[in-house]
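Q: below: sequence and its predicted model.
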Amino acid sequence: MACIYALIRKSSPEEYRYIGKTAYETPNKRFKGHKNNAVSGDSAPVYRWMRKYNDVEVIIIEDRLSKEESSIKEKYYIHLFRSQGHRLLNVSEGGDGSPGRVLSKASREKISNKLKGKSLSLEHRKNISTGQTGRKISEKTKKKISQSLKNHPRLIASGKKNKGKKHTEEARRKISEAKTGKPATEKQLLHLARLAKLNREKAKN
């Protein structure tokens, strides 16, 4: 079974810098290959980045995928995270491992349409939420994540910086009515999973 993984820095775990796929159940062997390529002097952007920082690590985005599913999902996540502002170092749109190959607009729409409307399974949401299980996050890192979310332009634009302010009963009713029957998007679920993880960490302290 294949899986989709991301390379991040321990000092800024809220940002994905590279998305990849591997035919193995975990990305550990593939990550070892990435490190070997970086040490050998490979000039690809991701390896230049890895040589610059010594706190790069790998996390699983989604696992238990067939080879065909992993190709589609790799393209999907590269497109998704780039649209969210992650500075990905991938030189291709993913899927076939051909550096420099960029998908046409029609191909990107086909991938998007194929995945559109599909709700993430509970297991998938849990996997994203606990993708860094086993690695204790320091207080310094928690503060960086919290500060990053607090000053995030998307959160400011959407009014989420008003978190903590109480709504009136009428306002709560209108919000509830507006959301009734609307399925959460992939982007919303990913965001909620991350917020849930942050809330759990805060509750422990």
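A: Yep, it's here. Numbering: from 1, shown residues only.
Q: C-alpha only now, for contacts and for neighbours.
A: OK.
Q: contacts only, for Asn127.
A: The contact partners of Asn127, taken as CA atoms under 8 Å, 6 or more residues apart in numbering, are 60-62.
Q: what about those, which are in strands?
A: Within these, residues falling in strands by DSSP state E are 60-62.
Q: please enumerate the helices of this structure.
A: With DSSP state H as the criterion, the chain has helices at 28-39, 45-52, 67-83, 105-115, 122-129, 139-150, 153-157, 169-179, 186-204.
Q: buried residues, the second one. List them.
A: Of the residues in helix 45-52, those buried under the neighbour-count criterion (16 or more other CA atoms under 10 Å) are 46-48, 50-51.
Q: now do the first one
A: Of the residues in helix 28-39, those scored as buried under the neighbour-count criterion (16+ other CA under 10 Å) are 28, 30-31, 34, 37-38.
Q: please name every helix or strand in contact with it.
A: Counting contacts by 3 or more CA pairs under 8 Å, 6 or more residues apart in numbering; DSSP states H and E, helix 28-39 is packed against helix 45-52.
Q: what angle do helix 28-39 and the helix it packs on make with each other?
A: Our comparison of helix 45-52 with helix 28-39, counting by axes from the mean of the first three to the mean of the last three CA atoms, to 10 degrees, yields an angle of 80 degrees.
Q: before we move on, back to that, how about TSV for the helices of the chain, with distance to Ala6 added?
A: Formatted as TSV, those follow (distance: least, CA to CA, whole Å):
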stretch	distance to Ala6
helix 28-39	10
helix 45-52	12
helix 67-83	10
helix 105-115	20
helix 122-129	11
helix 139-150	17
helix 153-157	22
helix 169-179	32
helix 186-204	14
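Q: structure B:
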Amino acid sequence: MIAAEVPEVVGVVYGIRLRLSAEFRYVGITTKGARRRFLQHLRNARDGRKTPFYDWLRKHGRAELVVDVLETITGDLAELGKAECLWISQLREAGHDLLNLSEGGLGPTGVVWTDAQREAARIRSTDRPGVSRPGDLNPFFGHSHTDEQRQTWSESRRGTNVGPDNPNFGRFGPDHPSFGRVLSAESRRLLSEGRTGPLNPNFGKTASSETRALQSAAQKGVPKPSSVRSAHTRYHTNKGVVSPICKFCRESAVSDENSSESEKQ
């Protein structure tokens, strides 16, 4: 007998209310568990996030609040988003005074600010001290992202801000926002120390035999002087400098002497 395949749970629809009330004030969705998402909401409220829902959360203690799982969704994320929209619609029709700013669903909230709202927000935020949590006050202090997470970010950002998509594309000289900026000696020192020795991501690494073979094949047949010869031309010949430890300077001196002797004869 073949056991029936159990559909995979993709997330839940949850509702938040007061413990002594049956009226829900907020409906949301999550793939991480309702309780975990509830704790994130409480943390956002403590950090001062400004929405009607978070303003309401700050008025009540944690013991006064309850999070209920309204529905467990199987299938895919699209079904999860549809379920949230349905619950918000049904609860509002039933008279629940929800504090959701949108009708739910995946993606952007769907709330489009008017010019007046944007101007009011700009005025409110002017000279407002931000929430700064430096050093050990930051919850991520002492931690580092995994290699897998870094790789995920690298792949997701690859190809972005390239060419015309870059906001500084085609901007040179005074038109570029970084024009005229010079790093201070202290900044240069810190950058140097941050990439010295074991702090350098390439510290202790050597190119594999395969990489060396590919590099050699790519350069094969390309006419160019050696790097030492190029350095001699750039820093000695072009500047009229003679170095006693440079073999090309010595060869040049011998060649000049031979030329002088030939002219005398």
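A: Great, that's in hand. Because the structure is a prediction, the values reported are computed rather than measured.
Q: so what number do they get for TM-score?
A: Overlay of the two chains. TM-score (TM-score structural alignment, normalised by the length of structure 1): 0.46; 100 aligned residues with a CA RMSD of 1.5 Å.
Q: pretty sure Ile4 of structure 1 contacts Tyr18?
A: No. The pair formed by Ile4 of structure 1 and Tyr18 falls short of the contact definition of CA atoms under 8 Å, at 10.6 Å.
Q: among those two, which residue is more densely surrounded?
A: Between Ile4 of structure 1 and Tyr18, Ile4 has the larger neighbour count (other CA atoms under 10 Å), namely 26 against 20.
Q: relative to Lys52 of structure 1, how far out is that one?
A: To Lys52 of structure 1, Ile4 of structure 1 is 24 Å away according to CA to CA, to the nearest Å.
Q: and for the spatially closest residue to Leu42 of structure 2 that is not a sequence neighbour, the neighbour number?
A: On the basis of CA to CA, 6 or more residues apart in numbering, the spatially nearest residue to Leu42 of structure 2 that is not a chain neighbour turns out to be Leu57, at 7.2 Å. Summarising burial for Leu57 of structure 2: neighbours were counted as other CA under 10 Å, giving 22.
Q: again, but for Lys110 of structure 1
A: Taking other CA under 10 Å as the neighbour definition, Lys110 of structure 1 ends up with a count of 12.
Q: now Val12 of structure 2, nearest residue through space, not along the chain?
A: Nearest residue to Val12 of structure 2 in three dimensions, chain neighbours excluded: Thr72, at 4.4 Å (CA to CA, 6+ apart).
Q: helix, strand or coil for the one you found?
A: Under the three-state scheme (DSSP: H, G, I helix; E, B strand; the rest coil), Thr72 of structure 2 adopts strand.
Q: got the contact list for it?
A: When the contact criterion is CA under 8 Å, 6+ apart, the partners of Thr72 of structure 2 are 9, 11-13.
Q: would a markdown table of these with secondary structure, neighbour count and distance to Glu257 of structure 2 be doable?
A: What follows is these, written out as a markdown table (DSSP: H, G, I helix; E, B strand; the rest coil; neighbours: other CA atoms under 10 Å; distance: CA to CA, whole Å):
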| residue | secondary structure | neighbour count | distance to Glu257 of structure 2 |
| --- | --- | --- | --- |
| Val9 | strand | 14 | 87 |
| Gly11 | strand | 22 | 86 |
| Val12 | strand | 24 | 89 |
| Val13 | strand | 23 | 91 |
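Q: what's the closest of those residues to Ala78 of structure 2?
A: Of all the contacts of Thr72 of structure 2, the one sitting nearest Ala78 of structure 2 is Gly11; the distance, using CA to CA, is 10.7 Å.
Q: that closest one contacts Ile73, doesn't it?
A: Yes. A contact is recorded between Gly11 of structure 2 and Ile73 when judged using CA under 8 Å, the distance being 5.5 Å.
Q: got any residues that touch both of the two?
A: Common neighbours of Gly11 of structure 2 and Ile73 (criterion: CA under 8 Å, 6+ apart): Leu80.
Q: any idea how far Glu93 of structure 2 lies from Gly81 of structure 2?
A: Separation of Glu93 of structure 2 from Gly81 of structure 2 (CA to CA): 19 Å.
Q: give me the more crowded residue out of those two.
A: A direct count of neighbours by other CA under 10 Å for Glu93 of structure 2 and Gly81 places Gly81 higher, at 21 against 10.
Q: show me what the host helix or strand of that one is packed up against.
A: Under DSSP states H and E, the secondary-structure element containing Gly81 of structure 2 is helix 77-93. The helices and strands touching helix 77-93 of structure 2, judged by 3+ CA pairs under 8 Å, 6+ apart, are strand 9-18, strand 24-30, strand 65-74.
Q: compare those strands and give me the one nearest Cys249 of structure 2.
A: Closest to Cys249 of structure 2 of these is strand 24-30 (CA to CA; 72.0 Å).
Q: so what does that closest one touch, helix or strand wise?
A: In terms of contact count using 3+ CA pairs under 8 Å, 6+ apart, strand 24-30 of structure 2 is assigned the packing partners strand 9-18, helix 77-93.
Q: please identify the most buried of the ones you listed.
A: Most buried of those by mean neighbour count (mean count of other CA atoms under 10 Å) is strand 9-18; its value is a mean of 21.
Q: which helices and strands does that strand pack with?
A: strand 24-30, helix 34-46, strand 65-74, helix 77-93.
Q: at 10 Å what do you get?
A: The elements that strand 9-18 of structure 2 packs onto, with contact taken as 3 or more CA pairs under 10 Å, 6 or more residues apart in numbering; DSSP states H and E, are strand 24-30, helix 34-46, helix 52-58, strand 65-74, helix 77-93.
Q: CSV for these, including distance to Ser187 of structure 2?
A: As requested, those are exported to CSV (distance: least, CA to CA, whole Å):
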stretch, distance to Ser187 of structure 2
strand 24-30, 43
helix 34-46, 34
helix 52-58, 40
strand 65-74, 49
helix 77-93, 46
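Q: just checking, Lys142 of structure 1 touches Leu198?
A: Yes. Using CA atoms under 10 Å, Lys142 of structure 1 is in contact with Leu198, at 7.8 Å.
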